[in-house]
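Trainee: have a look; sequence and predicted model below, questions after that.
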Amino acid sequence: MIDLYYRPTANGLKVGILVEELGIEHRLVPVNIREGAQQAEAFQRISANGRIPAIVDQARGLSLFESGAVLNYLGGALVPDVGTAEYWQVQQWLFWQVGHVTPYLSQLQVFRERAPEPIPFALEMLQREAERLYVVLEGALQAHEYAAGHHSVADIAIFPWIQPARQGIELARYPAVAAWRERIKARPAVQRAYARGREVAAQEKSLVLE
């Protein structure tokens, strides 16, 4: 049994999708990050960085934080055998998501939605980087249906962050990304994950699949 410490933000939804895709027996443990629950000492014993998602594998007595590590740990058939070319293809896109997509798109959303007043320099810099990231993904998806060539944890990691309306992105400029997004969105496991997310915190903006 896996305990999934969770909020249906883009990062939380990654692991929510994965457990639905693979049918992993799990228990959702909501962590209300909007009210500071991530700062609780009990949660920080599980997630040293004080961020969701995190898991506890009860069978192994193992706790893990950081979504990339959790996806690799739970990924099963969606993570190719270690050391193969396919494995490294998946890893490069997973690291790309963790190292570039989350930091820049999350900051863009904060500056667009929460800044008391517009900060042109920050908005312009982050918007340019967001558009560059969409171009990178577009190039990969023009060559293959999925980021690493086949459906994997890389797609699961990237998908919840592709929120064009929140990011001021015209998705029509990226037709391969748009088509990939529709393929992922239509997967039953993704639909279940988002439905469960709405049960936990329907107000989370990342749950909107416009």
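Mentor: Great, that's in hand.
Trainee: C-alpha only now, for contacts and for neighbours.
Mentor: Fine.
Trainee: tell me the secondary structure at the residue with the largest distance to the centre of the chain.
Mentor: The C-alpha centroid of the chain is most remote from E117, which lies 27.8 Å away (CA atoms, centre = their mean). For E117, the assignment made with DSSP: H, G, I helix; E, B strand; the rest coil gives coil.
Trainee: now L28
Mentor: Per three-state DSSP, L28 ends up strand.
Trainee: which element is the nearest residue to it once chain neighbours are set aside on?
Mentor: Nearest residue to L28, sequence neighbours excluded (CA to CA, 6 or more residues apart in numbering): L4, at 5.0 Å. For L4, the host element (DSSP states H and E) is strand 2-6.
Trainee: what is the following helix or strand past that strand packed up against?
Mentor: Sequence order places helix 10-22 as the next helix or strand after strand 2-6, per DSSP H and E. For helix 10-22, the packing partners by 3 or more CA pairs under 8 Å, 6 or more residues apart in numbering; DSSP states H and E come out as helix 67-74, helix 153-158, helix 188-201.
Trainee: contact partners of helix 10-22?
Mentor: Helix 10-22 has contacts (CA atoms under 8 Å, 6 or more residues apart in numbering) with 6-8, 25-26, 52-53, 67, 70-71, 74-76, 153, 156-157, 159-161, 189-190, 192-194, 197, 206.
Trainee: re earlier: what's the angle from the strand holding L4 to helix 10-22?
Mentor: Orientation check (axes from the mean of the first three to the mean of the last three CA atoms, to 10 degrees): strand 2-6 against helix 10-22 gives 150 degrees.
Trainee: in addition, the following structure is provided for comparison:
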Amino acid sequence: MITLYTWSTPNGRKISIALEEMGLPYGVKAIDIGADDQFTPDFLALNPNHKIPVLVDGDTVVNESGAILLYLAEKTGQFAPKRDDPEYWEMMRWLMWQMGGQGPMLGQAHHFLKFNPGKAPYAEERFRVEAKRLYGILDGHLKGRETILSGLSICEFAIWPWVSRFEFQQIDLDDFPNVRDWYLRLADRPAFQRGYSVPADVGPIPKL
């Protein structure tokens, strides 16, 4: 049985959404990062970087959300092109864009715009502008497309949870209509709704 150590954050929801879409049975261990559960000895034994999510599958322990998504895609043969498929590197490009750009930069936007407003005007403006730039990149790619690749993939599982906090980032999704429509289509999927509520139901998926 897979065990997912997670909390109600975009990075945690990447994996619960993937597990739900893949139809894999799993158990959940809630790691309350507000209560510093990520610093307990038991959790640090799984991930010395003290970050969620962590996935344990038998004797295999995987941390870093992108690595977990790739592990699950390979395990199940779902939601990722094979190595000899031309789309494989397109998948990797968007997954790394999320891991290296969208996630970290939007996380900084959350820090300054949502949780510490008024303390660092320069940082607020910097990450507000960067958030809009990143949304613009995704919006341009999604023009005329239903999904990031030719079908639903781990790219959606990685990118969508960060878009679901558009309010934290002071983003008006109507300014990015292709992202808006993509986001809302995925928000209607039952597996996304179930995964969004792991490890606890904190309310419905934000809509416009």
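Mentor: Received it, and whenever you're ready, just let me know what you need. These figures come from a predicted structure and were not determined experimentally.
Trainee: if we can go back for a sec, let me see the contact set for the residue nearest to L28 of structure 1.
Mentor: 26-29, 53-56.
Trainee: can you do 6 Å?
Mentor: 28-29, 55 (CA atoms under 6 Å, 6 or more residues apart in numbering).
Trainee: picking that back up, highest average neighbour count across the helices and strands packed on helix 10-22 of structure 1?
Mentor: For the helices and strands packed on helix 10-22 of structure 1, the largest average neighbour count (mean count of other CA atoms under 10 Å) is found in helix 153-158, namely a mean of 26.
Trainee: superpose on structure 2 and give me the mean offset of it.
Mentor: On superposition with structure 2, the mean distance recorded for helix 153-158 of structure 1 (mean CA distance after the TM-score superposition for structure 1) is 0.5 Å.
Trainee: what's the average distance of the helix or strand following that helix to structure 2?
Mentor: Next in sequence after helix 153-158 of structure 1, counting helices and strands by DSSP H and E, comes helix 164-167. For helix 164-167 of structure 1, the mean deviation from structure 2 after alignment is 1.4 Å (mean CA distance after the TM-score superposition for structure 1).
Trainee: buried ones in the helix or strand following helix 164-167 of structure 1, by neighbour count?
Mentor: Downstream of helix 164-167 of structure 1, the next assigned helix or strand under DSSP H and E is helix 175-185. Across helix 175-185 of structure 1, burial judged by 16 or more other CA atoms under 10 Å covers 176-181, 184-185.
Trainee: same list (the residues you listed) but as TSV, adding distance to L141 of structure 1.
Mentor: Shown next, in TSV, are the buried residues of helix 175-185 of structure 1 (distance: CA to CA, whole Å):
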residue	distance to L141 of structure 1
A176	6
V177	6
A178	10
A179	9
W180	7
R181	10
I184	13
K185	15
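Trainee: near Y104 of structure 1, how many other residues are there?
Mentor: 18 (other CA atoms under 10 Å).
Trainee: from E86 of structure 1, how far out is it?
Mentor: 27 Å (CA to CA, to the nearest Å).
Trainee: what's the answer for A189 of structure 1, then?
Mentor: Applying CA to CA to A189 of structure 1 and E86 of structure 1 gives a distance of 23 Å.
Trainee: then E113 of structure 1?
Mentor: Distance from E113 of structure 1 to E86 of structure 1, by CA to CA: 38 Å.
Trainee: do F43 of structure 1 as well
Mentor: According to CA to CA, F43 of structure 1 stands 35 Å off from E86 of structure 1.
Trainee: do the same with N32 of structure 1
Mentor: Distance from N32 of structure 1 to E86 of structure 1, by CA to CA: 37 Å.
Trainee: also T9 of structure 1?
Mentor: Distance from T9 of structure 1 to E86 of structure 1, by CA to CA: 28 Å.
Trainee: give me the more crowded residue out of those two.
Mentor: More neighbours surround T9 than the other of T9 of structure 1 and E86, with 19 against 15 (other CA under 10 Å).
Trainee: measure that one to M125 of structure 1 for me?
Mentor: Distance, T9 of structure 1 to M125 of structure 1, using CA to CA: 24 Å.
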